Each structure stands twice: as C-alpha cells, then as structure tokens.
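A.B. asks: Here is a sequence together with a model predicted from it:
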Amino acid sequence: MQARLKKTVVLVGMMGAGKTAVGKALAARLHAPFIDSDAEIEKAANRTIPEIFERDGEPFFRLKERQVISRLLEHERGVLSTGGGAYMAVENREIISQKGVAVWLNADLDLLWSRVKHKDSRPLLRVPDPLTALTRLYENRVPVYAKADLTVRSEPGLSIEDMTTRVVEALRTRPDVLEVLG
C-alpha cells in the first residue's frame, strides 16, 4: 500500500496495549518514522523512566512528557507511541488533536494484565498489589482514552500485523490524516 501521512498518528492507551510494537509495525508499513515518547524522555533526561519517577516524582515526569510530546508533534509526520498516562493530561490531548490524530489501542483488563504482570519496568505497578493498581488505572483512564479520535480494539490472539492492519483500516476513514496513493 502506498500512502502518505498528513498528520502524526499518536498511539494512546494503557501500558501493555501494544503501542510500541504496533507503532513500529505501522511506521514500517507506512514508510514513516517511528518515535517513542518515553524513549525520547529518557534520552533528554539521560535516565530511565523508573529512575525519573524515583528521583523526581511523577509530576516532574509528566511535565517533561508534555514538553517532549509537544516538540515531537512540531516536526516531521510519523507514528508516535506515548506512555500510558500521557493522554490523561488535557494539554497533551489538545496538542495531539491540533497536530495529529489520537488512536486508542483498546485492550481489556485481562489482556493488559497478561502482558504486564511479569515485567518490573512499570513504575506505577511497583506496589504490593499490582493487579489492583492496574485495575484502578484502567478504570480511571478508559473514559479519557474513549475521547481519542479513533479507537482500535485489541483482542487476545491478534498478531502485531493484524493490529497494524486494524489501525490502517481506521486511518483510512480519515483522509485528513492518511492519503492513500494510487
């Protein structure tokens, strides 16, 4: 498929929804750059996300996240994967709507838990009861993610390629974002 991005595609959703994996595959399929906002924050801070949370706290991290997302949306069009909490900030939602298109990778709680329960790289789950913490985050965030421009449902057993195809199909409904050539 030959296509041209007119706006940056910003993947939003919970940790474990597949934003990075699907984002990389989508960028490859669209011949567009892939950018991970968390990786850009780590590069700018010269520290990992868990180190930033531990040393400076979540409010400092959220400030840096907002600055990085704003900067990334100013430059070339591509596929931007954001951290799970990025879309919660009104300022981030506004800039994403102005400069790009938000695509919510909507995975249910059971699927998310199956993907994150064995990883210790999630600062917000470094608590005595991570499933309860994930459930609380999920319940708080889903109503906000539902405000995204497009929603793509994730289901158990779908490959990264299948999810990427679903995202492309959703983007095809937005000629202001994706121009299909030929």
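C.D. replies: Right, received. Where do you want to start? Numbers count the residues shown, from 1 in each chain.

A.B. asks: contacts and neighbour counts: CA atoms only from here.
C.D. replies: OK.

A.B. asks: Please enumerate the strands of the chain.
C.D. replies: Using DSSP state E, the strands of the chain run over 2-5, 8-12, 34-36, 79-81, 100-106, 150-153, 178-181.

A.B. asks: name the helices or strands packed onto the first one?
C.D. replies: Taking 3 or more C-alpha pairs under 8 Å, 6 or more residues apart in numbering; DSSP states H and E as the contact definition, the neighbouring helices and strands of strand 2-5 are helix 19-30, strand 178-181.

A.B. asks: same deal with the last one?
C.D. replies: For strand 178-181, the helices and strands in contact under the criterion 3+ C-alpha pairs under 8 Å, 6+ apart are strand 2-5.

A.B. asks: Next, the buried residues of the strand it packs on.
C.D. replies: Neighbour-count burial for strand 2-5, counted by 16 or more other C-alpha atoms under 10 Å, picks out 4, 5.

A.B. asks: want to compare, so here's the second one:
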Amino acid sequence: MTQPIFLVGPMGAGKSTIGKLLAAQLGLPFADSDKVIEDRTGADIPWIFDVEGEAGFRRRESAVLRDLCTGEPQVIATGGGIVLIPENRALLKNHGFVVYLRAGLDQLVERTSKNSNRPLLQVADPREKLQEILQQRASFYDDVADLVCDTDDCTPKQAAQLVVDRLMAVSAG
C-alpha cells in the first residue's frame, strides 16, 4: 500500500483493536485519531467533549485527519463520527483506502458496555443511542468505503486477516 488505510465504523466495531493487528500484519505504522487528539491536547476525549462540546471535538478531529492524510502509508483507526463532516468524507475518499468495519447493534452494545470512555453513550439507554448513531451514519460509512468487512462473527485477529486477504485481492485485481 502506498497510501493510508483508514478504518471507519461505529464505536465498538473494532477499529483500534483490528487496526493494530492489521498494521502489524502489513508491516505498517498504526495511528488512532482519537489518541492523536489526546496526545496533542493533553486531555482525554470525555474532557474535550465536556469542555468544548461535540462541535469542538469534531474540529480537532478534522484537523488531525488532514494531517494524517498527508503522512506516510499507515493504518489509521478513525473516530466513529468522523464521517459526519462532508470535508472529512472527501479527505477519506481522496487520500486513502477506506475499510468500513461493520458490526450489528447487538455486538456494538456488548463491545461498548464495559467502556465508560465514550461520551456519546453516557445516556440512560446506550442501546437506543447506538441504534440512532447507526441510522445516522451507516450511509456515510458505505459511501466512503472501498471495502466493507463484517466483524460480528469473528475475533479481532480473524477480522484483521479478512481485511488483509481482501486488500491483497483488491491489489491483485
């Protein structure tokens, strides 16, 4: 790969976990856009949401994406909401290969239930919020994706291998 590989999908789809495994298999560096934001600001994502709101966080996320687009080939796990901004969708489509890690609602609920570091899920009914997020974003994920990988019925290692296999098939074809 001569360009970045962006992983998109909702929170809980496995972008960070699968991304690290994928990067290792491909011999590429790995970056997590949320971690880059935290490193740059010296604050965690929930704090940024509390102080700057979602709009402030999205501005920071867009700036990080612009920087990652101009960097070396690498695997990049993006935040679940990165596709909400049209300019971000254009950057993803024009500056890398985009893999949509798709997971069903039940899997997303299970995977996110043990993590309190997700500001958008600090609500009375996280399942309902995840359903709302999926309905809002699914068409955006589909729109930017060069490849869709369902992660429901596989381990992170299996999902990473599936992405590698599909990437090799795309490269060969």
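C.D. replies: That came in fine, so what should we check first? Since the structure is predicted, the reported quantities are computational estimates derived from the model, not experimental observations.

A.B. asks: Any idea what the TM-score is?
C.D. replies: Laid over one another, the chains give 0.95 as their TM-score (TM-score structural alignment, normalised by the length of structure 2), with 171 aligned residues with a C-alpha RMSD of 1.2 Å.

A.B. asks: circling back to that earlier point, out of the strands of structure 1, nearest to residue 94 of structure 1?
C.D. replies: Nearest to residue 94 of structure 1 among the strands of structure 1 is strand 100-106; the distance by C-alpha to C-alpha comes to 9.7 Å.

A.B. asks: That closest one: average distance to aligned residues in structure 2?
C.D. replies: On superposition with structure 2, the mean distance recorded for strand 100-106 of structure 1 (mean C-alpha distance after the TM-score superposition for structure 1) is 0.6 Å.

A.B. asks: what's the distance between that strand and the middle of its chain?
C.D. replies: 7 Å (C-alpha atoms, centre = their mean, to the nearest Å).

A.B. asks: what's that strand aligned against in structure 2?
C.D. replies: Aligning strand 100-106 of structure 1 against structure 2 (TM-score structural alignment) gives residues 96-102.

A.B. asks: Output the residue interval of structure 1 matched by the longest helix along structure 2.
C.D. replies: Criterion DSSP state H: the longest helix present in structure 2 is helix 45-69. Using TM-score structural alignment, helix 45-69 of structure 2 corresponds to residues 49-73 of structure 1.

A.B. asks: What are the buried residues along that stretch?
C.D. replies: The neighbour-count check on stretch 49-73 of structure 1 (16+ other C-alpha under 10 Å) flags 49-50, 52-53, 58, 61-62, 64-66, 68-70, 72-73 as buried.

A.B. asks: can you check stretch 76-88 of structure 1 too?
C.D. replies: Across stretch 76-88 of structure 1, burial judged by 16+ other C-alpha under 10 Å covers 77, 78, 79, 80, 81, 82, 83, 84, 85, 86, 87, 88.

A.B. asks: Tell me which residue of structure 2 matches up with the last one.
C.D. replies: When structure 2 is aligned by TM-score structural alignment, the residue opposite residue 88 of structure 1 is residue 84.

A.B. asks: who are the neighbours in contact with that match?
C.D. replies: Residue 84 of structure 2 is in contact with 137, 140, counting by C-alpha atoms under 8 Å, 6 or more residues apart in numbering.

A.B. asks: same deal with residue 141 of structure 1?
C.D. replies: 14, 85, 88.

A.B. asks: Among the residues you listed, which one sits closest to residue 111 of structure 1?
C.D. replies: residue 14 (10.7 Å).

A.B. asks: So which of the contacts of residue 141 of structure 1 is the closest to residue 36 of structure 1?
C.D. replies: residue 85 (13.6 Å).

A.B. asks: can you count the residues close to residue 11 of structure 2?
C.D. replies: Per other C-alpha atoms under 10 Å, the neighbour tally for residue 11 of structure 2 reads 24.

A.B. asks: My guess is it contacts residue 110. True?
C.D. replies: No: using C-alpha atoms under 8 Å, residue 11 of structure 2 is not in contact with residue 110, being 11.1 Å away.

A.B. asks: And for the alignment partner in structure 2 of residue 170 of structure 1, nearest residue in space, chain neighbours not counted?
C.D. replies: Structural alignment (TM-score structural alignment) places residue 170 of structure 1 against residue 166 in structure 2. With sequence-adjacent residues excluded and distances taken as C-alpha to C-alpha, 6 or more residues apart in numbering, residue 166 of structure 2 is closest to residue 147, at 7.9 Å.
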